[in-house]
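Participant: 3D, please:
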Amino acid sequence: MENSIISIQNISKIYKLYDSPIHRLKESLSIKKRKYHKEFFALNNISMSISKGEIVGLVGKNGAGKSTLLKIITGVVSPSSGDVSVEGKISALLELGAGFNPEYTGIENVFLNGMMMGFSREEMEEKLPSILEFADIGDFVHQPVKSYSSGMFARLAFSVAINVDPEILIVDEALAVGDLKFQLKCMEKFNDFRENGKTILFVSHDINSIKRYCTRAIWINQGKIEAQGDTETVCDRYTDFLKYGDDNLKKPVFGKVPSEIRVLNKEIVGFVESVSIINQTNKQITEIQNGESFKVKIDFMMNQEDIDIVVGVAVHTIDNIYVCGLNTLLDKMKIDYNKGRNTIYLNYSDFNLLGGSYYFDVALFEKNAHVPIDYKAQICDFFVKAPYVAEGLCILPHSWSMKG
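Facilitator: Predicted coordinates:
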C-alpha cells in the first residue's frame, strides 16, 4: 500500500519446545543433529499492511499470537522468517514492566526508555515535566520502580509512551490504568492521538472498545490471520467463534428435534422440506444487513389435507438464546394448503437484530400449535451485518430528549 507505515510479509515465529531440560542438552550435544524438540508456531506466515492514520484493532484469544506480533513490530523479538518494515517512531505499551529496570528510579527509567526510542538526554529533559505531570506519582519518581505498586508502574509507563509524540502508538490491554481520574486523562490523550491522525495498534478483549475506536480489525487465531477488514464484521465473527469455541457449548445437531418435543408421524401427515432466505431482488442470501427487508421461504410437503396446521418460525442466537418466535396461529392466519408440495413466506421488514450469527427453527404444528408435526432445529443459519450503533441483541425504537 502506498501509505503503508507498517508492512509485514510472511512473518513466522517458531519456538522450540522440549519435554525436559535433558532433551535440550542432548540436542545441543548430538553429533548427528538429532532433534529432541517440537516446533511451536506462535506466528505462522502472517502478512499485513497498516496505513498511516489507521486505528487497527487486534483481536484473538490468549495465546493466539497478538503479543508476539506486537513484539516483532517493536523490535523486542526477532521473527524466525519473513520481513518487517516500520516507517516512523514507535511508542509501545506492552506487558507491565517491558523496558523498565526495576533497580532504577522512575526518572532514570524515563531516560532509559527515551534512549531506547532514539531520543537524546537533552530531548528527554524537555519532555520530562509533561511526563511527570501526567503520571502524577509524586516523590515516588525518585524511588526504584521495584517499590511501585502495579498502578503507579502502569501510570509512569503510560505517561512515557504517550508523551514522546510517536508516529505509531501500540497499546496492548493497557489503555485505562489507575484510578478514574487517570483513566479519564488516558482517554483524552488517546482521543488526541486519533484526532491528530496517529497510527494506532490497539489490542483489547473488550470487543465494544475495538468497535468504538478502530477503523479496521484483524483477528488472529493460532498464529494465523483468521479475518481482517470491516471492524464490526470481524468482531462479530470473532464473537461467534468464542461462543462455538466454548467446550461447554454444544451446538444443536442440524435438524434434530429438541428432546422435550414430541413429534407426530411426519411421514403420514407432512414435513418441512426446505427453508431459504430471499432478499428483495429474489436472490437467496445468507447475510442480512441490519434494517433490511427480506422473506423466509418455507417449502413443506403435506400427505393429508383434512387437518388444520400451523407454521412456526423461531430465531436463535448461535449460542442458543431464544430471540423471537412467530407462528400463524398467533398472527391469526389460516393456512390453505394442498396435498403435496406447498410454500409459505414469512416477511420481515426493517430487520433490527445486531451483528452476529443466528439460525431459524421451523416447524409444522397441529392446529393448537402445541404438538409439532415436524420440527427442524437450526435448519437455516444466517449472519447479520450491522454498524456499531447499539449493544445487545436488537435496536429498539427510541429517541432522546432533554425535556420530559
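Participant: make it CA atoms for all contacts and neighbour counts henceforth
Facilitator: OK.
Participant: tell me how many other residues crowd E54.
Facilitator: Using other Cα atoms under 10 Å, E54 has 19 neighbouring residues.
Participant: I'd like the structure of this one too, to check against the first:
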Amino acid sequence: MSNPVILSAKALSKQYSLNSQKTKSRVFKDIFRSSLGLTVQAAESTDSFWALKDVFLELKQGESLALLGKNGSGKSTLLKMLANLIIPTSGHVESNGNIQALINLGAGFDRKLTGRENIINSCLLSGFTLNDAKSAVSPILEFSGLGDFIDAPVGTYSSGMYARLGFSVATHAKPDIILIDEILSVGDVAFQNKCLSKMQDLRKDGVAMVLVSHSHAQISQFCDQAIWLNEGEIKAKGFAKEILKDYLAYMESNKYDNVRAIKANAPNSDLVSYSESGLYGVIYNELGLINDYKIELVNEQSVLVNEFFPHERVQIQYGFKLKKYVDDLNVTLNIYRQEDGFKITTITTLNGDLLSGIHEGTLSCTCNIESLNLVPGQYVITTSIHEGSSYLYRDVVKVFRVKSSKNLTWGLLDMKADYVSIENA
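Facilitator: Modelled structure (predicted):
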C-alpha cells in the first residue's frame, strides 16, 4: 500500500512588485483578504514580477524532495509558502501533519526568555502538553550541548548557540514534515555531523522532508526526488540523482558559455582579468625577458581543446624564446581552482633538473598527465619561468574546464575506485 500524500502544492504562484512600498502595501492587503477568506489578487502593476509561477508538487509520507536552482530561482519562496510563511498570489498548499520549518533557526524565540523557557514555549506551540513540553527539555538540552547556558536569556547567545537551540527544538518537536533551507551547516563540524545523523534518523522514522541546499552531497544523500526551478518555474523534476546531474551539467555549460562570450568580444580578456584579480599570486612579465610564450592542451585524440572529462589523458604543450642567456632555467606550471584561487597542484622541471642544460634560444616542452582526476569545474594554469630563484616571467596562461561525467562526485579530486565486494549478512 502506497504512503499517503502528506504535503502538496497546486498551481502555486507568487507575484511581487519591484517597488518596496507597493510590495509592503500588497502584503497587508493580501493578509487582510486572506483573513476574510477572499482570494488574493494578482498585482497588475507593470513593475511586478513572478517569483514563482504555476508550481505543482506532491510529497508522500517518508519521502524527501530537493529544490534545485541558482540564486533567485524561487526555492526559498516556495519553501516559505509550503511553511505558510508567505501567502500565495494564486494556488494553494495542503498539508496533513506537523510542519517544522528550519528556515531561520530560532526565529520564534523570545530573546528575553531563557533557553529552557523558549524550549517549553516552542513545544507548546507544536501541540505538546505542558508535562510533555517539560519532559522534552532534557533531550533537547543534551542534543544542543548548551549546558548551563540553557538557563541564560537567549539574547545573550552567540549565533552558533542560537542555531544549535533552534535546530534541536525543531527536530525534537515530533515533526511529520520538515522544511530545510541551507541550515545543515550550523555550529562546529562535530555538531554538523550530529545534525546530519539526526536528519537520517527522522527520515527512517517516516518524516517527510523538503531540502534546499547548495551541498550536492547532502541532496544526493537525503533526497529521493528533486525539482529544478528556473526563474520561478519548474524546469525539470524526477529522481534526485538524475535531476542533479542534469542541473550540474547545465550550470557548468552556462558558466562556460559566458566565458566564451567574453572571449569572443575581447580575446584573452578573461586571462587579463584573472591576472589582475590577484587570486593566483604575483604577476611578473614587465621586463620582456621572455618572447612568444604559447601553451596548448591536447586530448587523447590529439586535438587542441580546453574541455575534458575526469580521468582523460591530457598533454600540455608549451614553449617560449629566451631573450637573454640564462644560467639556471626552470619552469613551473601551477593549476588553480578558478572560483577561489585554491592551488590544486604543481608541475615543475625542478624535479630531475630537466632544463639545467638549456641557456638560450627557443624552448618547446611537452608533458603528459595520464589521468586528469579533477572534479567538474573551471581551472586556471599559471606559468612561472625562473633563473634560479629569480622570476623571468609569471602570468596566467590558460583557462580550462572539466565537464560532468556520468558519475556524481564532489570535493577536490575525483579518485577512481572500484567496489571489489559487497556483502549483506
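Participant: give me the TM-score for this pair.
Facilitator: The pair, once superposed, lands on a TM-score of 0.61 when counted by TM-score structural alignment, normalised by the length of structure 1; 289 aligned residues with a Cα RMSD of 4.0 Å.
Participant: now the helices for structure 2?
Facilitator: Here structure 2 has its helices, by DSSP state H, at 20-35, 75-82, 115-125, 130-144, 159-171, 189-204, 216-222, 240-265, 269-277.
Participant: what sits against M117 of structure 1?
Facilitator: Counting by Cα atoms under 8 Å, 6 or more residues apart in numbering, M117 of structure 1 touches 89-91.
Participant: who wins for neighbours among these?
Facilitator: S91 (24 neighbours).
Participant: which ones are touching the counterpart of that one in structure 2?
Facilitator: Aligned by TM-score structural alignment, S91 of structure 1 pairs with Q100 of structure 2. Counting by Cα under 8 Å, 6+ apart, Q100 of structure 2 makes contact with 83, 170-171, 173, 175-179.
Participant: drop anything exposed from those residues.
Facilitator: For the contacts of Q100 of structure 2, a neighbour count by 16 or more other Cα atoms under 10 Å gives the buried set as 83, 170-171, 173, 175-179.
Participant: one step back: K198 of structure 2: which of the contacts of Q100 of structure 2 is nearest?
Facilitator: Set against K198 of structure 2, the nearest of the contacts of Q100 of structure 2 by Cα to Cα is T171 (7.7 Å).
Participant: how about that closest one, what's its partner in structure 1?
Facilitator: Mapped onto structure 1 by TM-score structural alignment, T171 of structure 2 lines up with I162.
Participant: equivalent analysis for T114 of structure 2, please.
Facilitator: Counting by TM-score structural alignment, T114 of structure 2 corresponds to T105 in structure 1.
Participant: skipping its backbone neighbours, what lies nearest the match of S91 of structure 1 in space?
Facilitator: Leaving aside its sequence neighbours, Q100 of structure 2 sits nearest to I178 (Cα to Cα, 6 or more residues apart in numbering; 4.8 Å).
Participant: how about M415 of structure 2?
Facilitator: N373 (6.2 Å).
Participant: the one you found against L413, yeah?
Facilitator: Yes. The criterion here is Cα atoms under 8 Å, and N373 of structure 2 meets it with L413 at 5.7 Å.
Participant: who's more crowded, the two?
Facilitator: N373 (18 against 14).
Participant: list the residues that contact D270 of structure 2.
Facilitator: 259, 262-263.
Participant: let me have those residues in CSV, extended by distance to I120 of structure 2 and neighbour count.
Facilitator: Formatted as CSV, these follow (distance: Cα to Cα, whole Å; neighbours: other Cα atoms under 10 Å):
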residue, distance to I120 of structure 2, neighbour count
V259, 54, 14
I262, 57, 14
K263, 60, 14
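Participant: what about the equivalent of E232 of structure 1 over in structure 2, distance to S215 of structure 2?
Facilitator: Per TM-score structural alignment, the equivalent position to E232 of structure 1 in structure 2 is K241. From K241 of structure 2 across to S215 of structure 2, the span is 13 Å (Cα to Cα, to the nearest Å).
Participant: number of residues surrounding P267 of structure 2?
Facilitator: Residues near P267 of structure 2, counting by other Cα under 10 Å, number 12.
Participant: an error on my part: the question was meant for A190 of structure 2.
Facilitator: By the measure other Cα under 10 Å, the count of residues near A190 of structure 2 is 8.
Participant: so what corresponds to it in structure 1?
Facilitator: Using TM-score structural alignment as the criterion, A190 of structure 2 maps onto K181 of structure 1.
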